[in-house]
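**Q** Pasted the sequence and its predicted model underneath.
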Amino acid sequence: MAIQLDHLMVPARDKLRSARMLAELLGVPWSETGIGPFAPVYLNDGLTLDFDEWGEPFPLIHFCFRVGVEDFDAILGRLQAADIPYRSAVHGPVDHQVDRSHGGAIVYWNEPDGHQWEMLTQSYARKA
């Protein structure tokens, strides 16, 4: 069997707020309860993000989601409608721009706990 990533734990101050926010932005299902103490966000049939409340300090993590062009546009629209600051560079200032220099489209934003989310239409890490 090929190795597949099944789930990741995401530390949060308020797991329900964080799980709900990400699920609504990405347009995917989530639940207030999961196995154990988690609030799961179901990204697809094979990957779940399990939000869990942790004490301070906790690590800030970068997550990248590859999506299709139509999904990118829809999610970007939800970011804009929610007035969430976004940027075109991983460590750049908020510029409300989309990076198109890698052949696709890329944006970055941070959620309230500081985790960095990236959304792209073409992987620059894997040329496939």
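**A** Looks like it arrived, so ask away.
**Q** Could you use CA atoms for every contact and neighbour count after this?
**A** Will do.
**Q** buried set for stretch 41-61?
**A** For stretch 41-61, the neighbour count (16 or more other CA atoms under 10 Å) marks 41-43, 48-53 as buried.
**Q** Name all residues that make contact with the closest residue to Val69 other than its chain neighbours.
**A** Spatial nearest neighbour of Val69, excluding adjacent residues (CA to CA, 6 or more residues apart in numbering): Thr121 at 6.0 Å. Neighbouring residues of Thr121 by CA atoms under 8 Å, 6 or more residues apart in numbering: 66-69, 72, 104-106.
**Q** I'd like those laid out as CSV, including secondary structure, neighbour count and distance to Ala128.
**A** Shown next, in CSV, are the contacts of Thr121 (DSSP: H, G, I helix; E, B strand; the rest coil; neighbours: other CA atoms under 10 Å; distance: CA to CA, whole Å):
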residue, secondary structure, neighbour count, distance to Ala128
Arg66, strand, 15, 13
Val67, coil, 17, 14
Gly68, coil, 15, 15
Val69, helix, 14, 16
Phe72, helix, 20, 19
Gly104, coil, 15, 13
Ala105, coil, 21, 16
Ile106, strand, 25, 17
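**Q** Take this one as well and set it beside the first:
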Amino acid sequence: MSIALNHTIVAARDKKASAQFLADILGLEVSPQYGPFIPVQIPNGVTLDYMDTDTAAPITPQHYAFLVSEADFDEILARVQESGLTYWADPFHRIVNEINTNDGGRGAYFDDPNGHNLEILTRPYGSGTD
């Protein structure tokens, strides 16, 4: 059996601005609009398809984690810091402006403009020792 995640839809107040935010922070490009979606393709082929939501309805925050190389982590974290974003070492947003070293790698969490919790990590969970 071959199963792979192809895309997921990300709720946004402004799909263009939200897609551009993610692309800028991760060092990626925004793809052309496809129907009601503005996609950002991740190098493994998965796309995050941003879609505008009803402005009266609250957006339920989701969590999106990106496995990155050590070099990419440094570059992304630098862009997060240069953007003036707060970041955390933990998913509960308790350890401010620090990174974690879970599983012998590095990780950090930050929010996008819609309140989605974004994570960058250099080692998959359970792949090493704390």
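**A** Structure's in. What do you need? What you are looking at is a predicted structure, and each value in this text was computed from that prediction instead of being measured.
**Q** Report the TM-score for the pair.
**A** In this superposition the chains share a TM-score of 0.91, using TM-score structural alignment, normalised by the length of the first structure; 126 aligned residues with a CA RMSD of 1.6 Å.
**Q** Name all residues that make contact with the residue nearest to the spatial centre of the second structure.
**A** A centroid search over the second structure (CA atoms, centre = their mean) returns Leu118, at 3.7 Å, as the residue closest to the centre. The neighbours of Leu118 of the second structure, taking CA under 8 Å, 6+ apart as the test, are 63-66, 109-112.
**Q** Val107 of the first structure too?
**A** The contact partners of Val107 of the first structure, taken as CA under 8 Å, 6+ apart, are 86-89, 97-99, 118-120.
**Q** tell me how far stretch 77-89 of the first structure is from the chain's mean position?
**A** 12 Å (CA atoms, centre = their mean, to the nearest Å).
**Q** aligned partner of Pro85 of the first structure in the second structure?
**A** Mapped onto the second structure by TM-score structural alignment, Pro85 of the first structure lines up with Thr86.
**Q** With respect to Leu22 of the second structure, which of the contacts of Leu118 of the second structure is nearest?
**A** Leu22 of the second structure lies nearest to Asp112 out of those, by CA to CA, at 7.6 Å.
**Q** That closest one: neighbour count?
**A** Applying other CA atoms under 10 Å, we find 16 residues neighbouring Asp112 of the second structure.
**Q** isn't it right next to Ala19, touching?
**A** No: at 9.8 Å, Asp112 of the second structure does not count as touching Ala19 under the criterion of CA atoms under 8 Å.
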